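Student: Next input, structure requested:
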Amino acid sequence: MRLCDIETFLAIVENRSFTQAATALFVSQSTISHRLKKLEEELGFTLVVRQRGLRNVELTQKGEDFVPLARQWQRLWHNTHCIKLASPESFLSVAAPDSVNTHLLFPLYEKLATMDHPLNLQVQTLPSSEIYTALNNGEIDMGFVFQQLRYKNILCKPIFYEEIHVICKSRSPYGSGPIHPSKLDPQNEILLPWSSDFQRWHDTWWNPAINPLVYVDNVSLLLSFMSSPSSTHYWAACPECVLHYFKDNSNIEVHEFSVSPPSRVCYMLEHRNPKHGRIHSIEVIKKHLEPFLAKYNFTR
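Tutor: Just a heads-up that it's a prediction; the model follows:
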């Protein structure tokens, strides 16, 4: 299989349109159709429903099943390319959820990539469950997650605990001081499920059958909603690693919950038998990680 064919299929999945996929990849629509047909011929099954009148592209069941495999194939290709270009002793593939990569560890990644003897980092943003699978399959070297799962070949160590607070607009109707969960209308909530423990706590206070204003799957979307001019009544639960982005924002208030949700625990994952060429890089990132986290007021 060719990388361009896999990327074409994933562009169709993401855009649900041949035209928009062509725009995203800077190729013609006929090229998109040709690549998709070539991939289907190689796989031996149809990926996309071809039917006149469909406004958006629909995948066949086999197409839906192939999506995670295509993403895994794409990651493996990029990993292989990075290995080809990098010194084995300096290469390291790391994965973490969005809130960790973007809103906590970015300064550490930047330091590791620009120091005198830099690491050649490959940083991926994945949900916690996929990080376990990627590490177990040897697709990454380290991971940071908010979920503890049992894998025979994975070492899981808690590295910090963080509290979860409430953020809302400064002129919101919620008053000052700690806020009781019962005072918050779930239909005004921007909900990002920070951890399984948080979600269980959340469901004890708000009926899961009542939809929030919107579900989001990344911090950037949450920040955009909270920055909207119409967000007077909006609120969201937010962990400490993200709160520092609001410290200089006079339009956002941070409150404690008067009935606190469980702390969010971040775990560092390593393979029990790491690749020999990655051991040095793993030790380098661990050496820099502890003093980096010490700058924050996390519970250790």
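
Student: rest of the way, CA atoms for contacts and neighbours
Tutor: Will do.

Student: I'd assumed Asn273 was in contact with Leu155.
Tutor: No: in this structure Leu155 lies outside contact range of Asn273 using Cα atoms under 8 Å: 9.5 Å.

Student: Looking only at neighbour counts, state which of these two leads.
Tutor: More crowded of Leu155 and Asn273, by other Cα atoms under 10 Å: Leu155, with 15 against 11.

Student: Okay, and that one sits in which element?
Tutor: Secondary-structure assignment from DSSP states H and E places Leu155 in strand 154-162.

Student: Same question for Glu110.
Tutor: Glu110 belongs to helix 106-114 when assigned by DSSP H and E.

Student: From the contact counts, what lies against that helix?
Tutor: On a contact count with 3 or more Cα pairs under 8 Å, 6 or more residues apart in numbering; DSSP states H and E, helix 106-114 meets strand 120-125, helix 279-294.

Student: contact partners of the last one?
Tutor: Taking Cα atoms under 8 Å, 6 or more residues apart in numbering as the criterion, the residues outside helix 279-294 that touch it are Glu89, Ser90, Phe91, Leu92, Leu108, Leu112, Leu119, Asp141, Met142.

Student: want to put them side by side, so please do this one too:
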Amino acid sequence: MTELEIRAFLTALQSGSITSAAGKLYVTQPALSKRIQALENELGYRLIKRGKGQRTIELTDKGEAFVPVAERYLELWKEAREIDRMDQAGTLRVSAVNSISTYLFPTVCSGFMAENPEYLLKFSNYHSLEAYGHVAEGQIDLALISDDMEVRGVETVPLFEEDMLLALGPGTRYAEAVHPSQLNASDEIRLPWSPEYDLWHDFRFKSSACARMVLDQMSLMEYFLGFRDVWAIIPATAALKLREKLGIAIRPLEEGPPAQIIYYLKRKTDRNGAAEKFLAVMERELERIEAVSRHVRRATVR
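Tutor: The predicted structure follows:
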């Protein structure tokens, strides 16, 4: 099983046909078909259904099951090749929950790389529970999360807290401060935050209330906030960036949800200088945000 064979299979799947995949990989169609057949021969089972006149890719049941294995194989192959680069540079592996990675991390990562060009920065997007597992297993050096828990061998440190603010689409009719009772639940763009937020939301809007749409990626929200009369409740760091980027209206909430606390995770036994440098850049960015907004506060207990 080789990288070329795995890449041939995944590219064919993504492209929808052998012909299209061959063009993307700059090989002939027969050559690409041979790579996939060689992979199937080594595995001992068919990955792709084949039929007379069939033009599009259709996977067998075993082919479907093999897809995540193939994706992990390529990721491991990539990491194996990066070991050579680690001789010349240290590696810092960081992760963050979606709201932090989308709107806070770009500035922090840029600052870290500018000040520390000797390091290879590897970033992953993980939910809090996933991040704990990866930090505990030593696969991630530093993770920013929003749902804290007790995990053996992992240190959880409060970094900052941020208010949850109301982001409004065009045509807003709301005053400077808004009470949840004034909001129309059917205009909401709903995103997942924390169990505490969900409890507050269900109390204020009832668990049966239907939102306009439910998203799991903050980047998608930028488009939908352009719809008239829509609203979303989002963390302050994201709200400030969106106001700067899109010019949307941001309002505080009376009797709003509890502030979101962001923690960083690291292994208790690790002494990682690169992680400390990254946190120093993060602290400076938080200090800058604090200077312009009362809705973001660094943690007092460190």
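
Student: Just the buried residues of the contacts of helix 279-294 of the first structure.
Tutor: Buried residues within those, counting neighbours by 16 or more other Cα atoms under 10 Å: Ser90, Phe91, Leu92, Leu112, Leu119, Asp141, Met142.

Student: how about those residues, which pair is most distant?
Tutor: Greatest spatial distance in those: Leu112 and Asp141, 15.4 Å, computed using Cα to Cα.

Student: tell me the two of the contacts of helix 279-294 of the first structure that are most distant?
Tutor: Among those, the pair separated by the greatest distance (Cα to Cα) is Glu89 and Leu108, at 18.7 Å.

Student: Can you show me the strands along the first structure?
Tutor: 91-96, 120-125, 142-145, 154-162, 164-169, 190-191, 214-215, 235-239, 252-255, 264-271 (DSSP state E).

Student: Now distance to Arg300 of the first structure too, for the buried ones among the contacts of helix 279-294 of the first structure, in TSV please.
Tutor: Output for these, formatted as TSV (distance: Cα to Cα, whole Å):
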residue	distance to Arg300 of the first structure
Ser90	28
Phe91	28
Leu92	25
Leu112	23
Leu119	26
Asp141	23
Met142	20
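
Student: From those residues, pick the one nearest Arg200 of the first structure.
Tutor: Met142 (27.4 Å).

Student: which ones are touching that closest one?
Tutor: Met142 of the first structure sits in contact with Leu92, Ser93, Val94, Ala95, Leu135, Met268, Leu269, Glu270, His271, Ile282, where contact means Cα under 8 Å, 6+ apart.

Student: Quickly name whichever of those residues is closest to Asp197 of the first structure.
Tutor: Of the contacts of Met142 of the first structure, the one sitting nearest to Asp197 of the first structure (Cα to Cα) turns out to be Met268, at 17.6 Å.

Student: Tell me how many other residues crowd that closest one.
Tutor: 19.

Student: Map it onto the second structure.
Tutor: When the second structure is aligned by TM-score structural alignment, the residue opposite Met268 of the first structure is Tyr264.

Student: and the residue lying closest to that match once chain neighbours are set aside, how many residues sit next to it?
Tutor: Nearest residue to Tyr264 of the second structure, sequence neighbours excluded (Cα to Cα, 6 or more residues apart in numbering): Leu144, at 4.5 Å. Residues contacting Leu144 of the second structure under the criterion other Cα under 10 Å number 28.

Student: what do we get in the first structure for Leu144 of the second structure?
Tutor: Under the alignment (TM-score structural alignment), Leu144 of the second structure maps onto Phe144 of the first structure.

Student: Now tabulate the contacts of helix 279-294 of the first structure in a markdown table and tack on distance to Asn211 of the first structure.
Tutor: Putting those into a markdown table (distance: Cα to Cα, whole Å) gives the following:
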| residue | distance to Asn211 of the first structure |
| --- | --- |
| Glu89 | 49 |
| Ser90 | 46 |
| Phe91 | 44 |
| Leu92 | 40 |
| Leu108 | 37 |
| Leu112 | 42 |
| Leu119 | 44 |
| Asp141 | 38 |
| Met142 | 35 |
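
Student: Helices of the second structure, residue ranges please.
Tutor: For the second structure, applying DSSP state H gives helices covering 3-15, 18-25, 29-43, 61-82, 98-103, 105-115, 128-136, 195-205, 218-224, 236-246, 273-292.

Student: could I get those helices as TSV with distance to Glu162 of the second structure?
Tutor: Listed next are the helices of the second structure as TSV, based on distance: least, Cα to Cα, whole Å:
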stretch	distance to Glu162 of the second structure
helix 3-15	40
helix 18-25	45
helix 29-43	50
helix 61-82	34
helix 98-103	11
helix 105-115	15
helix 128-136	17
helix 195-205	13
helix 218-224	16
helix 236-246	6
helix 273-292	10
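
Student: so which of those helices gets nearest Glu161 of the second structure?
Tutor: Nearest to Glu161 of the second structure, of all the helices of the second structure, is helix 236-246, at 9.1 Å by Cα to Cα.
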